[in-house]
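*Asks:* Kindly generate the corresponding structure for this input.
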Amino acid sequence: MFIEPSITGERRGWIEVVCGSMFSGKTEELIRRLKRAKIANLKVEIFKPAIDIRYNETQVVSHDANAIQSTPIDNSQTILLMATGVDVVGIDEAQFFDAEIMHVCETLAARGTRVIVAGLDMDYLGKPFGPMPQLLAIADYITKLHAICVKCGNIASISYRKTAQAGQVLLGEKDTYEPRCRKCYNEKE
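*Replies:* Now for the predicted structure:
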């Protein structure tokens, strides 16, 4: 995709959402799209929630150790302040942002910015996660990625939590979560 100027010379913005379970390649896809935008000499800014320090405090890092520099933020409104004059905005782990992230994305797109958002569409209980349902509803383009079920090898869409710890937000990696298909998730063994 590219930013296409309109007849009047103004850029057209849009919202892309990349979603799926853990280990499905969401962050890898976000990084790929952002690196391609940089190759095209577009001005790119990347943001992530400040609470996500699993791999690095200031980089968006995929489970495959692919990385890109980012700005950690606590409040989605900060993106509007920091993205002035930017062609492409990348947002990782969108499920951890406040509900205003939807309005931030709409504002950026209305300004002519391409917005690429990545996040978990469901939590470990298989329920919609944070602001992701609203982002999916307003997205111009949606890419749903799937992992591979560690139990049976089929397509996985749910992040199974291997610990008994409660609470919707629990940062973790392969020691805490594994991808499962619907059938194996419901077996919970």
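
*Asks:* From now on I want contacts and neighbour counts done on CA atoms only, so please keep to that.
*Replies:* Fine.

*Asks:* any idea how far residue 27 lies from residue 177?
*Replies:* Here the criterion is Cα to Cα, to the nearest Å. By it, residue 27 lies 16 Å from residue 177.

*Asks:* Compare these two (neighbour count), which wins?
*Replies:* residue 27 (26 against 19; other Cα atoms under 10 Å).

*Asks:* The more buried one falls within a strand, correct?
*Replies:* No: applying DSSP: H, G, I helix; E, B strand; the rest coil, one finds residue 27 to be helix, outside a strand.

*Asks:* was I right about it contacting residue 118?
*Replies:* Yes: at 6.5 Å, residue 27 and residue 118 qualify as touching, with contact defined as Cα atoms under 8 Å.

*Asks:* Leaving aside the residues adjacent along the chain, what's closest to residue 61?
*Replies:* residue 67 (4.3 Å; Cα to Cα, 6 or more residues apart in numbering).

*Asks:* Could you also give me the structure for this second sequence? I'd like to compare it with the first:
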Amino acid sequence: MLNDEVNKTLEVLKSGGIILYPTDTIWGLGCDATNAAAVEKIFRLKGRDSGKSMIILLDDVNKLDSYVRDVPEIAYDLIEYSEHPLTIVYSGAKNLAPNVGHSDGSIGIRIVKHKFCAELIKRFRKPIVSTSANISMQPSPANFMQISDDIINAVDYVVDLEQDDLTQKRSSIIMKLEPGGQFSFIRR
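*Replies:* The predicted structure follows:
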């Protein structure tokens, strides 16, 4: 089942499509984080201001250097020891679609521990976008049952895993990490 869903989802990502998928936090809308046209589709679907950045997911901390110019050493410890899913906003994004990050050149990245997400990203060999599965300014859905039909019907593929899990999940902690190692919390 997991392998079948990864295969189906990979085809959609490779073709520039949008997926609706379970993550280590809440359900997300995703696409290839290196494909500007795909990222734009998510902005339009959510009705989100294109000046706002999106989070990207990676499966391995060793891939950070591929998408961030200078990863502060403390980032590795923060990721390893965080008890909750942690998104870190880094300065100096690189090798990503220009519209996925913030206008100041920063990008939010979370290393996932979710089995489906990790396998998908590993096999895709690129980061994927992860933004909440809601219309902009609406509440983020805590589980699949709270996702609006407008979202479900607008994506190219809905991953057929964990849809009956009614656990009330929450978004990740977001921390801004400066190149010198100073950090501040954006969302706890």
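
*Asks:* TM-score of the superposition?
*Replies:* After superposition, the two chains reach a TM-score (TM-score structural alignment, normalised by the length of the second structure) of 0.27; 82 aligned residues with a Cα RMSD of 4.9 Å.

*Asks:* and the residue nearest to residue 61 of the first structure, how many neighbours?
*Replies:* Other residues close to residue 67 of the first structure by other Cα under 10 Å number 18.

*Asks:* any idea how far it lies from residue 30 of the first structure?
*Replies:* Counting by Cα to Cα, the gap from residue 67 of the first structure to residue 30 of the first structure is 10 Å.

*Asks:* hmm, back to that, for residue 137 of the first structure, see how far away the residue nearest to residue 61 of the first structure is.
*Replies:* 28 Å.

*Asks:* can you check residue 160 of the first structure too?
*Replies:* Taking Cα to Cα, one finds residue 160 of the first structure at 25 Å from residue 137 of the first structure.

*Asks:* Please say which of these two ends up with more neighbours.
*Replies:* Each of residue 160 of the first structure and residue 137 has its neighbours counted (other Cα under 10 Å); residue 160 has more, 25 against 11.

*Asks:* element containing that one, please.
*Replies:* Using DSSP states H and E, residue 160 of the first structure sits within strand 158-161.

*Asks:* Same check on residue 88 of the second structure?
*Replies:* Per DSSP H and E, the secondary structure element for residue 88 of the second structure is strand 86-90.

*Asks:* Now do the very next helix or strand once past that strand against strand 86-90, angle only.
*Replies:* For strand 86-90 of the second structure, the following helix or strand on the C-terminal side (DSSP H and E) is strand 107-111. Computed by axes from the mean of the first three to the mean of the last three Cα atoms, to 10 degrees, the angle separating strand 107-111 of the second structure from strand 86-90 equals 150 degrees.

*Asks:* what packs against strand 107-111 of the second structure?
*Replies:* Using 3 or more Cα pairs under 8 Å, 6 or more residues apart in numbering; DSSP states H and E, the elements in contact with strand 107-111 of the second structure are strand 55-58, strand 86-90.

*Asks:* so can I have JSON lines of the ones you listed showing mean neighbour count?
*Replies:* Below are these laid out as JSON lines (neighbours: other Cα atoms under 10 Å):
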{"stretch": "strand 55-58", "mean neighbour count": "24"}
{"stretch": "strand 86-90", "mean neighbour count": "25"}
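
*Asks:* Out of those, which is closest to residue 130 of the second structure?
*Replies:* strand 55-58 (5.4 Å; Cα to Cα).

*Asks:* Just checking, which helix or strand succeeds the closest one along the chain?
*Replies:* Counting by DSSP H and E, what follows strand 55-58 of the second structure is helix 64-67.

*Asks:* Check which residues of that next one are buried.
*Replies:* Across helix 64-67 of the second structure, burial judged by 16 or more other Cα atoms under 10 Å covers 64, 67.
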